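Asks: sequence and predicted model, in that order:
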Amino acid sequence: MSKSPFTDAIAALASNHQVQLAMTAVGASLVTSFAFTTYNTFQRNARTKAAKRDAPDVHLPFTRDASGIGFTKEEKYDEEIIKEQLARNIVFLGEEGIEKIRHSFVIIVGAGGVGSWAALMLLRSGVEHIRIIDFDQVTLSSLNRHAVATHEDVGTPKVIALKRNFEQIAPWAKIEPLTQLFNKNSAPQLLAGNPDFIIDAIDNIDTKLALLKYCHDNHLPIISSMGAGAKADPTRVQISDISQTFEDPLARAVRRRLRRMDVESGITVVYSTEKPNIKLLPLDESRIDNADEYATLPDFRSRILPVLGTIPSIFGMTIATYIITTLASYPIQPLANKNRDSLYARIHRDLQVRENKTYGTDIIPLDKRDVGYAVDEIWRGRSVISGASEKLTLLRWDKTQPLSLQNCVVLTKEEAAKHDAIVGKPEDYYPREVVELVHARFKEEREFAMFR
């Protein structure tokens, strides 16, 4: 039988000594690779089984400490397990940074959409002592934004739902769930223990102000969440001092009321520069006459603010990131909003030019900060006539009176040109609703001026 050319070629290769050596090497490599992979798989499975075997039961008893607030646990956990769980953070922040985080104590007031996400990410990042304060329970409507709550948690206090979940993630952490309503009278007890950080995740403005004022007066480090409701743009979420916020109605209200408490700045906040276009949902007609009866508590909001569930989570994770980087001495540096600063500078220049041209004034009594205050605080960043928010300028309302915060209005440039042409009192020129709004804002500013 004749041999084919292919068979002859194979025979020739097989008789070649170099080819034989190469084939032997390839075969040995395959065997070695298989053995190495099998060994690694075996070792990994063995470590996993050992970790599960050595990890204590996560459902562990808690006992009150001497203060009556905190909880103590005596169980010990394998340090290698904890460090393996935090391995990625250790690589990022270093051993020293992680140790600072692990030995920190954070108090979270408010366990809703923002607070629950902040608490969850602090726990996952290594914080081993967390106190969570909230009087409210999980509802079906809160499942769109709560970090851990499920259908089984509906009707359960939010802090208990968090504690149950957290024990499954980091059973060695000390979690203090306090089902209580924060107020200025309970503050000394609820905030006791020298916390490294306090998170304000409260959506009731009076309670929020009580917390911020207490922390400011007692030099307790706090970061506060402003309004996450009615927002949808994640690129607008910012970190800044309360004095530098804008476009956030809740931040504006908090800012102005804090001034009345002699607090100008020094409180870090997370807020959104997005202009909300969605308002509170109307009450059912049957509830209008007795709206207060449908509030969670007296003085709490009874109407519903639409919330896109993703935004509170972003607020919460932003807060957690700020805290863990600060604790680890890896501080982030939030970008200043240069666009707003440039807007104030431009409006200030326009005001100087107008005052000089119209009244012969070389020096005006308002600086750039005053201009920013007038634009965003008094006039909410909008023209008093049209409500427009573009191409704005600042000018005197009554041309016969000196320029001041109580005699200047925000208009568009086109509206300002018409205003300059008015002869006589502006009250005789504009519609009644515009005049009433101007006078109401001036009255409001006179009241706030006592605290500036």
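Replies: All right, it came through fine. Residues are numbered from 1 along each chain as shown.

Asks: from now on I want contacts and neighbour counts done on CA atoms only, so please keep to that.
Replies: Fine.

Asks: next structured bit after the longest helix seen in the chain?
Replies: When the chain is parsed with DSSP state H, its longest helix is helix 17-54. Using DSSP states H and E, the helix or strand that follows helix 17-54 in sequence is strand 63-64.

Asks: for that next one, packing partners?
Replies: Secondary-structure packing of strand 63-64 (3 or more Cα pairs under 8 Å, 6 or more residues apart in numbering; DSSP states H and E): strand 71-72.

Asks: output the contacting helices and strands for the strand it packs on.
Replies: Against strand 71-72 (3+ Cα pairs under 8 Å, 6+ apart) you get strand 63-64, strand 174-178.

Asks: winner for burial among those strands?
Replies: Mean neighbour count, computed with mean count of other Cα atoms under 10 Å, is highest for strand 174-178 among these, reaching a mean of 23.

Asks: for the chain, what spans make up the helices?
Replies: 5-15, 17-54, 79-85, 87-102, 113-124, 158-169, 187-190, 205-217, 249-260, 310-327, 338-359, 368-373, 413-420, 432-449.

Asks: picking that back up, can you list the helices and strands packed on strand 71-72 in CSV and add distance to residue 162?
Replies: Formatted as CSV, these follow (distance: least, Cα to Cα, whole Å):
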stretch, distance to residue 162
strand 63-64, 18
strand 174-178, 8
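
Asks: tell me the angle the longest helix of the chain makes with helix 5-15.
Replies: 80 degrees (axes from the mean of the first three to the mean of the last three Cα atoms, to 10 degrees).

Asks: quick revisit: the helices of the chain: which one's closest to residue 394?
Replies: Closest approach to residue 394 among the helices of the chain (Cα to Cα): helix 338-359, 6.1 Å.

Asks: packing partners for that closest one?
Replies: Checking 3+ Cα pairs under 8 Å, 6+ apart, helix 338-359 ends up next to helix 368-373, strand 392-396.

Asks: take the one below as the second:
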Amino acid sequence: MESGNPLDYQIVPNFRVRTIPVLGTTPALFGMAAAGFVLCALAGPEHEVHGEPIIRLTALQYERALQRLQERERARFGTDEGVGVDLDEVAYLLREVWRGFSATDPHRVVPPGGDKGLMRATAHLTFTRWDPSKPATADNLVLLSTSEADEHEQLASLEPLRRERPELVARVEAVLDRVRRELYY
């Protein structure tokens, strides 16, 4: 069996055939990224660099998340007219903000190597209003498990939660503030 002449497979004439091309800027880019990481670590925890894992969710998962939110709003308030998010905002919240994890999960276990390209199950999660006195807009929606959402919706205000779980309240409100800045300002 003949494999043919390697020169027939050249992309550029007179270029090395059996050597993988090298991108000369890669070492410099890596060095800059490493230096940035070290400088942020030296600057303190408020400047710490956190990886941004990319998760893959399907359009059906976003649609179901929006449907579950609308169903909860209808069950609780008799109408879903107060839902101030569309499918794109639900996708942003589910994928980018909460990363497919419940807001009460402080550790958010990510498998070794990150979760790039991993599918994440979201059927047990639902959006609900964080502050029951405010409308269901992107900056007031929190992702919780169904049982956690049922428990959260029993609260008339956030004050009991502020006393019992101040670290959770601080973490969720920081995330919702980021959403507010990214979407509305």
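Replies: Thanks, I have the structure now. Nothing here was measured: the structure is a model prediction, and the numbers come from that model.

Asks: if we can go back for a sec, now, of the helices and strands packed on helix 338-359 of structure 1, which is deepest in the fold?
Replies: Of these, strand 392-396 is the most buried (mean count of other Cα under 10 Å), at a mean of 23.

Asks: in structure 2, what stretch matches it?
Replies: Counting by TM-score structural alignment, strand 392-396 of structure 1 pairs with residues 125-129 of structure 2.

Asks: tell me the average deviation of the matching stretch from structure 1 after fitting.
Replies: Superposing on structure 1 and averaging over aligned pairs (mean Cα distance after the TM-score superposition for structure 1), stretch 125-129 of structure 2 comes out at 0.4 Å.

Asks: for that stretch, which outside residues touch it?
Replies: Contact with stretch 125-129 of structure 2 is made by 65, 68-69, 72, 101-102, 135-136, 140-146, 149, 153, as judged by Cα atoms under 8 Å, 6 or more residues apart in numbering.

Asks: 6 Å instead, please
Replies: With contact meaning Cα atoms under 6 Å, 6 or more residues apart in numbering, stretch 125-129 of structure 2 is reached by 69, 136, 140-146.

Asks: how about stretch 94-103 of structure 2?
Replies: 143-144.

Asks: quick check: buried residues in it?
Replies: 94-95, 97-103 (16 or more other Cα atoms under 10 Å).

Asks: end to end, how far does that stretch reach?
Replies: Chord length of stretch 94-103 of structure 2, first to last residue, is 11 Å (Cα to Cα, to the nearest Å).

Asks: and what of stretch 359-376 of structure 1?
Replies: End-to-end distance (Cα to Cα), stretch 359-376 of structure 1: 25 Å.

Asks: please apply the same query to stretch 15-27 of structure 2.
Replies: Termini of stretch 15-27 of structure 2 sit 22 Å apart (Cα to Cα).

Asks: then stretch 46-63 of structure 1?
Replies: Start to finish, the residues bounding stretch 46-63 of structure 1 are 35 Å apart (Cα to Cα).

Asks: and if you look at stretch 252-271 of structure 1?
Replies: For stretch 252-271 of structure 1, the end-to-end distance is 11 Å (Cα to Cα).

Asks: go on, stretch 124-135 of structure 2?
Replies: End-to-end span of stretch 124-135 of structure 2 (Cα to Cα): 23 Å.

Asks: now that stretch, how far from the chain's geometric center?
Replies: 17 Å (Cα atoms, centre = their mean, to the nearest Å).

Asks: can you find the partner of residue 87 of structure 2 in structure 1?
Replies: Residue 87 of structure 2 maps onto residue 368 in structure 1, with residues paired by TM-score structural alignment.

Asks: do residue 70 of structure 2 as well
Replies: Residue 70 of structure 2 maps onto residue 352 in structure 1, by TM-score structural alignment.

Asks: again, but for residue 151 of structure 2
Replies: When structure 1 is aligned by TM-score structural alignment, residue 151 of structure 2 is paired with residue 418.

Asks: next one: that match from residue 402 of structure 1, what distance?
Replies: From residue 418 of structure 1 to residue 402 of structure 1 the distance is 20 Å (Cα to Cα).

Asks: what's the closest non-adjacent residue to residue 361 of structure 1?
Replies: Nearest non-adjacent residue to residue 361 of structure 1, counting by Cα to Cα, 6 or more residues apart in numbering: residue 355, 5.5 Å away.

Asks: and that neighbour, how many neighbours?
Replies: 18 (other Cα atoms under 10 Å).

Asks: got it, and residue 109 of structure 1?
Replies: Neighbours of residue 109 of structure 1 (other Cα under 10 Å): 27.

Asks: tally of neighbours for the corresponding residue of structure 1 for residue 167 of structure 2?
Replies: Matched to structure 1 by TM-score structural alignment, residue 167 of structure 2 sits across from residue 433. Other residues lying near residue 433 of structure 1 total 10 when counted by other Cα under 10 Å.

Asks: next one: the one 5 residues further on
Replies: Applying the criterion other Cα under 10 Å, we find 22 residues in the vicinity of residue 438 of structure 1.

Asks: grab the nearest non-local neighbour of it.
Replies: Closest to residue 438 of structure 1 by Cα to Cα, 6+ apart is residue 384, at 7.2 Å.
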